[in-house]
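Asker: The following block contains a protein sequence and its predicted model.
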Amino acid sequence: MSSLGGIYNDYDDPQLEDLLDEEETVILQPKDGWVVPDPVAAGWSWNGNVLRLTRQAFTSSWDVLRTFDFPTATFVGCPSLEAKSSQDFTKAVEKVCGGCTKVTVVHNKDLVIRLLNTFKRVAELVLPHNIRLQSCLSEDKLTSNHPVKVIKGDMCGIGAHHLLLDEVTVLGLVARCEKLEHVDMNLDEILELLPIPFIDAGKRNPALALPVSNYILGSFRHRITLDNIAVNSHVNFHTLQMILSSNKCPSRLQIVTASDNVIAMIPCFENVTNLLVKYINGICSFTLCFSKMSRISS
């Protein structure tokens, strides 16, 4: 469990905390047994486990790097892939890292859809301290079915320990990412905007349903428009009923609510092993749910 500026996420990478203040750094992890080229090129640093490069060295060395297999890549403080001033860097990313299965982008500046179209084989996409609101236009689409299973991230800069994804992005993930198991996003916001597509997609084909392992219902921050970030959206009783009726069984549950009725429904999520609850309507009687949960566990 990593705190990353006071925000708790399961990034499973103790080195991330040390990278937050770095800029224009690329870290590549090769397969076991990789033999470092001799002599080591300027701007390269090899510690026996990972290859660390400046962005400039990565960009200028892409023709050499592309001959090796790097399953894991981390980009820290690098420019957007869409930036016209850094198209050489974008080309290097596509040539060297297009086959990576795990990609971490610290201080990400790109749309998730753009990243998935670039990293076509990535199974785990990690976006700590993401600084891009994920609001797509209808033409921003995944170009093909994608094998991604996990999309993790946060927006600590505005106090959100999840990504701010709009409904266009989410429905694009539903349509193209059949293996998706986990997304750090405010689910109730999407359900309130587009409840029918979510439920219908799940009933027509379970593979198209949104992730079931990690449910964030209500948020410390949420998106109203691209220019308007609100404080404390909260899940209501109706939305929780809708989720329960779809027979989802999340193992991780975050709830921000102002409703005693929502608190009382928490024990209905019987498979939850990781729970975070915030009540924003005065003093909450958590005995509404925890007395039931203690009886269940006993």
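Answerer: Yep, it's here.

Asker: C-alpha from now on. contacts and neighbour counts both.
Answerer: Fine.

Asker: Return the residues in contact with Leu253.
Answerer: Asn214, Tyr215, Ile216, Leu217, Val272, Asn274, Leu275, Leu276 (CA atoms under 8 Å, 6 or more residues apart in numbering).

Asker: repeat that with 6 Å
Answerer: Counting by CA atoms under 6 Å, 6 or more residues apart in numbering, Leu253 touches Tyr215, Leu275.

Asker: Please, which helix or strand holds it?
Answerer: Here Leu253 sits within strand 252-257, counting by DSSP states H and E.

Asker: just checking, next helix/strand downstream of that strand?
Answerer: Next along the chain after strand 252-257, with elements defined by DSSP H and E, is helix 260-265.

Asker: Surely Ala230 is in contact with Glu189?
Answerer: No: in this structure, Ala230 is not within contact of Glu189 by CA atoms under 6 Å, at 11.9 Å.

Asker: in the stretch 51-200 of the chain, which spans are strands?
Answerer: 51-54, 72-76, 102-106, 124-127, 150-153, 182-183 (DSSP state E, counting those that start in this stretch).

Asker: For Ala230 and Glu189, indicate the residue with more neighbours.
Answerer: Neighbour count, other CA atoms under 10 Å: between Ala230 and Glu189, Glu189 has more, with 25 against 13.

Asker: Look up how far Glu124 lies from the more buried one.
Answerer: As judged by CA to CA, to the nearest Å, Glu189 and Glu124 stand 24 Å apart.

Asker: now do Asn274
Answerer: Distance from Asn274 to Glu124, counting by CA to CA: 20 Å.

Asker: Neighbour count for these two, which is higher?
Answerer: The neighbour comparison of Asn274 against Glu124 (other CA under 10 Å) goes to Glu124, with 20 against 11.

Asker: correct me, but the more buried one touches Val112?
Answerer: No: with contact defined as CA under 6 Å, Glu124 does not count as touching Val112 (11.9 Å).

Asker: For the two, list the residues in contact with both.
Answerer: Applying CA under 6 Å, 6+ apart, one finds that no residue jointly contacts Glu124 and Val112.

Asker: re the thing from before, looking at the strands of the stretch 51-200 of the chain, which is closest to Val262?
Answerer: Across the strands of the stretch 51-200 of the chain, Val262 has its closest neighbour in strand 182-183 (22.3 Å, CA to CA).

Asker: Report all helices and strands that that closest one contacts.
Answerer: On a contact count with 3 or more CA pairs under 6 Å, 6 or more residues apart in numbering; DSSP states H and E, strand 182-183 meets strand 150-153.

Asker: Put this next to the first one:
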Amino acid sequence: MEPAIGIIGGSGLYELDGFERTEERVVETPFGEPSDALVGGILSGRQVWFLPRHGRGHRILPTEINHRANLWALRSLNVRWLICVTAVGSLKEEYRPRDVVLPDQYFDRTSRREHHTFFGGGIVGHVAFADPVSAGLRAILRGACESSLLPYHDGGTYVNMDGPAFSTRAESNANRQLGFDVIGMTNLPEAKLAREAEIALATLCMVTDYDCWKVEEEAVTAGAVIAHLHANVANAKKLLAAAIPQIPTTPDWPEHSALDGAIMTPSHLWPAEKKAALAPLLARFG
């Protein structure tokens, strides 16, 4: 199976255009059901698999997303590069609605961290995560932003909250004081699991609002961001079309060997059931 490119679509992005030889794949995983069937096809000569993280029709809350099933399903189809598209609130004046942000750091304010790792159950792994975003893939997205002439910001910290309610003003101001740049509810678990799955990940953060810290602006509501969502979806599709042809065909970046030295448990002690469940990750270890 050739190395593939994955796309996880966020709020408003439930499908991609321009696929050749489209197919849908329902993937069963040891961690339950993914958010939806994966849609595969050829884009710019590359095998691409698309998954809407909230399901088509936006049916799944942020805290209900089965991130492990989503990332396991993608890795089982030999996805080695993953672009995540996600709606975010801005915590900085200069990060305006409809701007693109390419984060290079995350801060975890979630409460369900047991769902953010494939390990446990007899196999212990600790991947390096100091630099959580693939520098190579982020550079490709930066080039796509430049060639598409879209306003973008290179770098920044994404703070991940649980939701589904938006921030209080106190929380929003505290996040600003801590120096965070954008806020969202979904992308950090994807980044952690992608690293464990040896997938190079980078994210297109599409700004929809100023959270609620900017008192002269309307406080963020679902209705207030709809127009920005629609514009951001069109921009995301343009950026993906520009980026996909630039992604290499050989998975030889540092992220593609992230498990080297990360697994603490000797292989002869791996429980057979857990080893089988993690087959897409552990196959190269014999």
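Answerer: All right, it came through fine. Predicted model, so just to flag it, every value in this text is computed and none were measured.

Asker: Kindly provide the TM-score of these chains.
Answerer: Here the TM-score for the pair of chains, by TM-score structural alignment, normalised by the length of structure 2, is 0.23; 115 aligned residues with a CA RMSD of 6.4 Å.

Asker: thinking again about what came up before, want to throw the strands of the stretch 51-200 of structure 1 into CSV with distance to Leu16 of structure 1?
Answerer: Shown next, in CSV, are these (distance: least, CA to CA, whole Å):
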stretch, distance to Leu16 of structure 1
strand 51-54, 14
strand 72-76, 10
strand 102-106, 8
strand 124-127, 11
strand 150-153, 12
strand 182-183, 19
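
Asker: closest to Val93 of structure 1 out of those strands?
Answerer: Nearest of the strands of the stretch 51-200 of structure 1 to Val93 of structure 1, taken as CA to CA: strand 72-76 at 9.7 Å.

Asker: Show me what that closest one is packed against.
Answerer: In this structure, strand 72-76 of structure 1 makes packing contacts with strand 25-29, strand 102-106, judged by 3+ CA pairs under 6 Å, 6+ apart.

Asker: I'd like to check the angle between the last one and strand 72-76, please.
Answerer: What it means is strand 102-106 of structure 1. Angle between the axes of strand 102-106 of structure 1 and strand 72-76 is 10 degrees (criterion: axes from the mean of the first three to the mean of the last three CA atoms, to 10 degrees).

Asker: which secondary structure elements does strand 102-106 of structure 1 contact?
Answerer: strand 72-76, strand 124-127.

Asker: any chance of those in CSV, plus distance to Thr59 of structure 1?
Answerer: Below are those laid out as CSV (distance: least, CA to CA, whole Å):
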stretch, distance to Thr59 of structure 1
strand 72-76, 12
strand 124-127, 21
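
Asker: Those: which one's closest to Asn117 of structure 1?
Answerer: Of all those, it is strand 124-127 that lies closest to Asn117 of structure 1, at 12.0 Å by CA to CA.

Asker: residues making contact with that closest one?
Answerer: Here strand 124-127 of structure 1 makes contact (CA under 6 Å, 6+ apart) with Lys102, Val103, Thr104, Val105, Val106, Val150, Ile151, Lys152, Gly153.

Asker: Which pair in those residues has the greatest spatial separation?
Answerer: It's Val106 and Val150 that sit farthest apart of the contacts of strand 124-127 of structure 1, by CA to CA, at 16.1 Å.

Asker: Compare these two and say which is more crowded by neighbours.
Answerer: Taking other CA under 10 Å, Val106 of structure 1 and Val150 do not tie; Val106 has more neighbours (25 against 19).

Asker: For Thr74 of structure 1, see how far away that one is.
Answerer: Look at Val106 of structure 1 and Thr74 of structure 1: by CA to CA, they are 8 Å apart.

Asker: Buried residues, the helix or strand where Ala234 of structure 2 lies. List them.
Answerer: Following DSSP H and E, one finds Ala234 of structure 2 within helix 226-243. Neighbour-count burial for helix 226-243 of structure 2, counted by 16 or more other CA atoms under 10 Å, picks out 228-230, 232-233, 235-237, 239-243.

Asker: And for stretch 89-96 of structure 1?
Answerer: Buried positions in stretch 89-96 of structure 1, judged by neighbour count with 16+ other CA under 10 Å: Phe89, Thr90, Ala92, Val93, Glu94, Lys95, Val96.

Asker: Between those residues, which sits nearest Glu17 of structure 1?
Answerer: Proximity of these to Glu17 of structure 1 (CA to CA) peaks at Val93, which lies at 23.3 Å.

Asker: His222 of structure 1: which element?
Answerer: Assessed by DSSP H and E, His222 of structure 1 sits inside strand 219-225.

Asker: Check which residues of that strand are buried.
Answerer: Buried residues in strand 219-225 of structure 1, counted by 16+ other CA under 10 Å: Ser219, Phe220, Arg221, His222, Arg223.

Asker: measure the first one to Ser233 of structure 1 for me?
Answerer: For Ser219 of structure 1, the distance to Ser233 of structure 1 (CA to CA) stands at 5 Å.

Asker: Check the fourth one too.
Answerer: Taking CA to CA as the measure, His222 of structure 1 falls 6 Å from Ser233 of structure 1.

Asker: swap in the third one?
Answerer: Applying CA to CA, one obtains 7 Å for the distance of Arg221 of structure 1 from Ser233 of structure 1.

Asker: do the last one as well
Answerer: Noted for Arg223 of structure 1: a distance of 9 Å to Ser233 of structure 1, by CA to CA.

Asker: Please name the nearest non-neighbouring residue to Ile190 of structure 1.
Answerer: Glu167 (5.7 Å; CA to CA, 6 or more residues apart in numbering).

Asker: Kindly check the end-to-end length of stretch 242-255 of structure 1 for me.
Answerer: 15 Å.

Asker: and Gln29 of structure 1, how many neighbours?
Answerer: Burial of Gln29 of structure 1, expressed as a neighbour count using other CA under 10 Å, amounts to 20.

Asker: sorry, that was for Glu273 of structure 2
Answerer: Around Glu273 of structure 2 there are 12 residues (other CA under 10 Å).

Asker: Over to Arg169 of structure 2?
Answerer: The local packing of Arg169 of structure 2 (other CA under 10 Å) involves 15 other residues.
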